[in-house]
Every structure is written in structure tokens, then in C-alpha cells.
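Visitor: Sequence and predicted structure below; questions after.
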Amino acid sequence: MKARPKKTIETVHQCCGSPLEPTVPTRRVANVCWGGVDLAELLNEIGVDANARFLWSYGLDGGEFAGTSCDWYLKDLPLERLSAGGVLIAYELNGAPLPAEHGFPARLVVPGYYGTNSVKWLWRLQLAARRADGLFTTTLYNDASDARDLAAGLPPRRPVWALAPESIIVAPAPDAAVALHEPVEIWGWAWSFRGIAGVQVSTDGGINYRHATLEPRRGWAWQPFSLQWRPSHRGVAQLCARAIEAGGAAQPVEGARNAIHTVRVMVE
């Protein structure tokens, strides 16, 4: 693999949380740089059967999870995702050899998709005309479709693939003290598969929102946002951030892994 041209991708990388609690936000997220082989170029060189629609990826970890025994960690990926670019078989993380806990010697990396799809300890790839039948493609990591999806004829279960719009407030930190009438910068990160078009910030627990300054998207990386705030009342203030992606979808208030992030601060 290292004899082939190396491609480097900077991307946000997010765990979608426990598949047993799909509506609980965990916000285990970072922005990292991967190095490896471009998967689309590799497959084009090998040649892909016209009937293939999915790529099955096998990881060298197995065992029992949620009462079911699995020989391998198996995920699938729609081949059409490759057209958006950036999918790698990675062997480097942030310029260093891939650590064992992150999938050494090689892992799949799918920018813009939740981390569960970036299979670690990769040992096999298989092209198929249908989705894989494993525990982590059928039962787990599948969300229930809402009424609009069902009315549109979509299946009752949707695979957890593309990153939903999300944002986090980095500063002020939770339970930080800020000064009355003094300027405070509220800033953080926002991301989604389709990119974020705007971020709104509330300083009153979600009653009113203001538009934050948002930097343009740069590849698959997350986008910084900021808002200047001058507290006018003493006491507890609830800061909220709501990301809106390019297609118009916004973060829900609650009941989803990408529910609105709230930070409590004290105005003194």
C-alpha cells in the first residue's frame, strides 16, 4: 500500500454513540488528518463489476455484543459515496503511523460518515449487489424513519451513514464564570456531511437565537463559528448552538444524537 501514491485528508471524525442508545448525544468528535491510499482509484484500477452497489468492509475484531456473537466487525458502504471523494485505506493518523487502537495496520476512512463506518483493523473488502447481513448493518446502527420518510416511500430503517448537522460550544466552558456587561466570545465547531450553511447561538436557553459568524467549509474539516455576547443580567445563562446545513436541515432540540448542545455559565 505504501508503494502507491499517498493521499492526505483532513476531516472531522465523530463517534455516533452507542447503537443501543441512538438518541443520546455523546459528541465524541475531533478533527484529524489521515494518510493512505485513495480507495476509488484502487477500485478503478482493479475493475468493478457493473452489478456492484455496496462495499463490504471486514475488521479483525469479533466477539459478543448485545447478546449476539460475531466473527468479524462487518460494515457496508454505498459505492456511490466514492464519487464525493476522500475515502481512504488509511495507514497514517496526523502524520504518524496508525496506532493500534485506531486500527493498525490499516483502516477504512469515510469522511463525512460517522466513525462506525470507518472500519478498523481492515483485512477484507468485498463488492456486492446488496447490503451486508451482519449485526452492525441490519439491527444496530440503523435509525427509525420518521413519518415524512415513510410517506416518501423510504424504508422504515435508515443506516447510520452521513453525519447529521451538529455544533458544539467550546468556549465559554461549562460552569465558567463571565463578567456582567463585559464582552464574551462564544465560539465552537460545526459540521455535517453536506456542510454547514449557518450557525445560530442563543444566550437565553433557546428562546431567542442570533446568527453567528461562520467560516467557510474547507474540505471535510469542521467549521469554526463565533458570536460576541455582552451579558446584561446576573445569574445562570444557558448558551445553545444550532447548526443548519446546506440543505436546510437543522439540529433538533432533543431526542437525537445531534440534539442541540447547551452550556451553562454564571454571569457575575
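Guide: On my side now, so go ahead. Numbers count the residues shown, from 1 in each chain.
Visitor: can we go C-alpha only for contacts and neighbour counts from here?
Guide: Noted.
Visitor: ok, longest helix in this protein?
Guide: helix 39-46 (DSSP state H).
Visitor: Quick one: name whatever helix or strand follows that helix.
Guide: Moving toward the C-terminus from helix 39-46, the next helix or strand (DSSP states H and E) is strand 54-59.
Visitor: Which elements pack onto that following strand?
Guide: strand 73-78, strand 122-128 (3 or more CA pairs under 8 Å, 6 or more residues apart in numbering; DSSP states H and E).
Visitor: among these, which is nearest residue 39?
Guide: Nearest to residue 39, of all the helices and strands packed on strand 54-59, is strand 122-128, at 10.6 Å by CA to CA.
Visitor: one step back: mind checking the helices and strands packed on strand 54-59 for the one nearest to residue 258?
Guide: Comparing those by CA to CA, strand 73-78 comes nearest, at 21.5 Å.
Visitor: Quick one: list the elements packing against that closest one.
Guide: Strand 73-78 sits against strand 54-59, helix 135-138, with contacts defined as 3+ CA pairs under 8 Å, 6+ apart.
Visitor: Among those, which comes closest to residue 82?
Guide: Residue 82 sits nearest to strand 54-59 of all the helices and strands packed on strand 73-78, at 10.1 Å, using CA to CA.
Visitor: How far does that closest one sit from its chain's centre?
Guide: Remark: strand 54-59 is offset 19 Å from the chain centroid, using CA atoms, centre = their mean, to the nearest Å.
Visitor: List of residues touching it?
Guide: Here strand 54-59 makes contact (CA atoms under 8 Å, 6 or more residues apart in numbering) with 72-79, 108, 119-132.
Visitor: Pasting the second one now:
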Amino acid sequence: MAKGWKERGFFELYRDDPERADALVFGRRSGASRRGFLQGAGLATMGAMVGGAIPFSGSMPSGLIPAAMAQGSSAAPKILKMDGKAELVILGDKPLVAETPEHLLNDDITPNDKIFIRNNGIVPDQFAGDPNGWALTIDGEVNTALKLTLGELKQKFKPVTYALQMECGGNGRAAFEPKASGNQWGNGAISNARWTGVRLKDVLEAAGLKSSAVYTGHYGADPHLSGDASKPAISRGVPIAKAMEEHTIIAYAVNGGPIPNVHGFPLRLIVPGWPGSASQKWLNRIWIRDREHDGQGMTGTSYRVPVKPMIPGSKADPSNFRIMESMPVRSIITNIANGTELKAGTRAIALRGHAWAGEHSVSEVHVSADYGQTWRKAKVGKAANKYAWQTWNADLTVPSEGYYEFWVRAIDSTGRGQSHAAANWNPQGYGGNVMHRIAVLIPA
């Protein structure tokens, strides 16, 4: 990867005095709207600030916030320092939440150190006993309640290994305007690790589902942030049909070894393609319900999206919300980091990344170097199995040195694609799947 360019006055100006920056670049006075395309002194100002000409400035959409500006418009991120983890970006300390920058997600199979971190409660101390002694209870609307140790799960049920997406329901939240509540994820709340475990379907069939079984309710050993032992940190569930899907597994290993404690050692659920909050960590109970589960994180606007569009920033009516299920289509560029300075003289650029689409597959990926005026179709690879992301590759050519933005968008097998701006605003910021953009500089 090419070296990243040094932060310039452009970044600092927008961070410290955005009104003055707009006035310099867009000719905007306080309270006025942007005049449209960059031109004249504004174009010269931006070019000087980013360190080069902007060859496709005439195609820059009106009011667009350049990717370079977005990169430097806030204070430097806090970097995670944890044994066994890469330098993730910390979004929250209590609970611990950390995002994986897109350029660290270039591996086809996400290694353990690059799996993002999302917690709702306190990370429990690592289980000190024999992991095979960890117990899981299956009860509720079943013919035979079960209490199985991890050792018994391994002995009694067929093991399976799949490459599976795990994505936070709030991935992309930072793109919403006005700002939605919660951790301000970019695109890095995603992983595609290789998980090993047993099918939840097989275990539920062993318990015998009653005809009244409708939904699951998941529980884990992580304490509530308040420390109140009577409160679950989170307890979500899924419809029985999703629980019985063959790729929904009770996992005890990842990438060929034990699950790291921060990711749920020794046992967790993986419910691929759906919000990661359903993939309960430190799993110790699955309650089969005769109704939709109403545990912590299942009601109000938690992991729920509007049925009818709402006015951005308006008060939510909980009766207008439904549980979020399949995650939307998304694509990222992974082989070049935002803010990279490429080698002088570069004209041909090979781009690579991944795309995924929840319950669906990715049918097309397109890339652009001229602010979306023209698009080049990428080559999209096949998924390793259902719910694994798909790797794409594309070649772009640029006409000269200067500042460029590379954009990527994906379309899923139902024809749905990614937008320029986050759509279907909701107070918790779910489902924001805007196109990924990176800024690069090619020096003279």
C-alpha cells in the first residue's frame, strides 16, 4: 500500500472552522447554500489544500463533501491497543466498541485480530474452567428441555465450518443526516471469518419444537453495564425459520482455533446476514418462545427500522417500526486506504474489495473515478458459501496527476443497490448503505 499523505491545512481548516472553509472553497457565506460546482478561486483553493489539481472537478456533484475533507474533519481517532487485535478505531469505551478500517479488511477470510468489536454489556472474565464444560440450556416451547455441555455438543452433533458475514446492525450509521444515535460506524462493522460449530437446527430438532414455537430468545453471560445481575446486557432472537436455516450455527471455534474471549469464548451464536446483535456471545441459553421475543434490544426502535418513511429528525412512533432482518447490500474498497498518496506517474489503478448483501447475493459491482459520471463494471467472484462476502476486482485509468476519489457501489440479486446518501432515516441509524468513497493523491 502506498504511503498516506500528511494532513494538510485543508483538513485542519474544515475541522476547526468549517464556515470559513466553505467560504473559501465554495464561496459560501454563513447561512447561504453552496453555489454548486467548484470553480474559480474555490477550485484553486481546494486544489492547493489537497496538494494537487482536481482533474474531474467539473463532475463533482453540488454540495459534495470531499472524501479527503471527511477524513480529516474531526479529531484524530482513538486507536485500540489490545493484545491479539489490530489497530482498530475505538468508537466507545463502555461498552467497548471498535471498528475495523476498510483497508484492514482486504483478506478474503477476516483474521481474528481484524474482527470488529461490538459489546452491549461488560466483557466477562474468560471462562476459567474446561471449555468443554460450558453449559447451554434449550428450553421453552420444546418437547424436551436440554442442558448440553460444549463437549456434548461436539460429541452429539455434526460439526460444520462456513465463512460467514457478521455485521453490526448500525454499520454505516455515520452517513445519516441528521446524526442518528449510537456508535458512529463507517463501513468497518463487518467481518467474514471462518466459523466452526454445530447447526442450531440440529440442536432444536433434538429438543423437539412444539407447534407453538415461533421465535428464539438468546441469552449470554455478559453482565449488564449497570452491574445488575438480574438484567441481561442484551437478549435478542430470530424467527424459527431463520433459526432452522442451515448456516445459523452455535459456534465454538473461529479460523481454526478457540473463539477469543472478546468475541464470545467459549460459545456463541452466528446468525449470518442479519444484525450481529442476534449472534449472542458467551451463549448459555436459548429460550424458544410462542411469540416474538421481547428481550433487551427487541422493542421500541432498537434494531428496528421504519415501515413507512419518517421525516429525518422527527419523533419516532414505535408502532411504525419492524424488526430489522436482512442487512442491506454494501461494498468496500480494501486494497487502498482513504488518504493514500500513490506513486508519482501512476495512471492505472487496480482496485479490490468485498461486497455482501445479507440474505441475498451480490450481482454487480461498479467503480468510478469521476464522481459517478461514468462507471466501470468490476469482476465479482463467487461466495465461498451462502452468507460469505464476495470479492471484486476492477481496473481504472486516470488521465493525469492530481486529487481523485474512487467510488464503489454494489447491486444485489433483487436489484437493490447503494445510494449516494443514507436513505430511510431512523433514530438509531440502521440500514445506511451509502457508496464507499476513498480519496487518493497522485503527485506530479
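Guide: Arrived safely. If you're wondering where the values come from, they're calculated on a predicted model, not measured in any experiment.
Visitor: winner for burial among the helices and strands packed on strand 54-59 of the first structure?
Guide: Of all those, strand 73-78 carries the top mean neighbour count, a mean of 23, counting by mean count of other CA atoms under 10 Å.
Visitor: Would you mark the buried spots in the helix or strand that comes right after it?
Guide: Beyond strand 73-78 of the first structure on the C-terminal side, the first helix or strand identified by DSSP H and E is strand 88-93. Buried residues in strand 88-93 of the first structure, counting neighbours by 16 or more other CA atoms under 10 Å, are found at 88, 89, 90, 91, 92, 93.
Visitor: What residues in the second structure pair up with the helix or strand following strand 88-93 of the first structure?
Guide: In the C-terminal direction, the helix or strand that comes right after strand 88-93 of the first structure (DSSP H and E) is strand 96-97. Per TM-score structural alignment, the counterpart of strand 96-97 of the first structure in the second structure is residues 257-258.
Visitor: State the number of residues packed around residue 142 of the first structure.
Guide: Other residues lying near residue 142 of the first structure total 17 when counted by other CA atoms under 10 Å.
Visitor: Mind telling me what it corresponds to in the second structure?
Guide: If you follow residue 142 of the first structure across to the second structure using TM-score structural alignment, you land on residue 304.
Visitor: I figured that match was touching residue 326, is that so?
Guide: No. If you go by CA atoms under 8 Å, residue 304 of the second structure and residue 326 don't touch, sitting 11.5 Å apart.
Visitor: joint contacts of these two?
Guide: Contacts common to residue 304 of the second structure and residue 326, judged by CA under 8 Å, 6+ apart, are absent.
Visitor: that older thread, now render the helices and strands packed on strand 54-59 of the first structure as CSV, adding distance to residue 237 of the first structure.
Guide: Output for these, formatted as CSV (distance: least, CA to CA, whole Å):
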stretch, distance to residue 237 of the first structure
strand 73-78, 43
strand 122-128, 46
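Visitor: one step back: give me the residues contacting the match of strand 96-97 of the first structure.
Guide: By CA under 8 Å, 6+ apart, the residues outside stretch 257-258 of the second structure that reach it are 252, 265, 266.
Visitor: In three-state terms, how would the last one be classified?
Guide: Counting by DSSP: H, G, I helix; E, B strand; the rest coil, the backbone at residue 266 of the second structure sits in coil.
Visitor: That one against residue 259, yeah?
Guide: Yes. Between residue 266 of the second structure and residue 259 there is a contact under CA under 8 Å: 6.1 Å.
Visitor: anything in contact with each of those two?
Guide: With CA under 8 Å, 6+ apart, residue 266 of the second structure and residue 259 have common neighbours 252, 253.
Visitor: ok now do the aligned partner of residue 432 of the second structure in the first structure, which residues does it touch?
Guide: Applying TM-score structural alignment, one finds that residue 432 of the second structure aligns to residue 257 in the first structure. By CA under 8 Å, 6+ apart, the contact list for residue 257 of the first structure reads 16, 17, 22, 23, 24, 25, 26.
Visitor: How many residues are close by the closest residue in space to the second one that isn't next to it in sequence?
Guide: Sequence neighbours aside, residue 26 is the residue nearest to residue 17 of the first structure in space, at 5.6 Å (criterion: CA to CA, 6 or more residues apart in numbering). Under the neighbour criterion other CA under 10 Å, residue 26 of the first structure is assigned a count of 15.
Visitor: Likewise for residue 307 of the second structure?
Guide: By the criterion of other CA under 10 Å, residue 307 of the second structure has 12 neighbours.
Visitor: Show the contacting residues for it.
Guide: So residue 307 of the second structure contacts 320, 321, 322 (CA under 8 Å, 6+ apart).
Visitor: Now which residue in the first structure aligns to the first one?
Guide: Mapped onto the first structure by TM-score structural alignment, residue 320 of the second structure lines up with residue 156.
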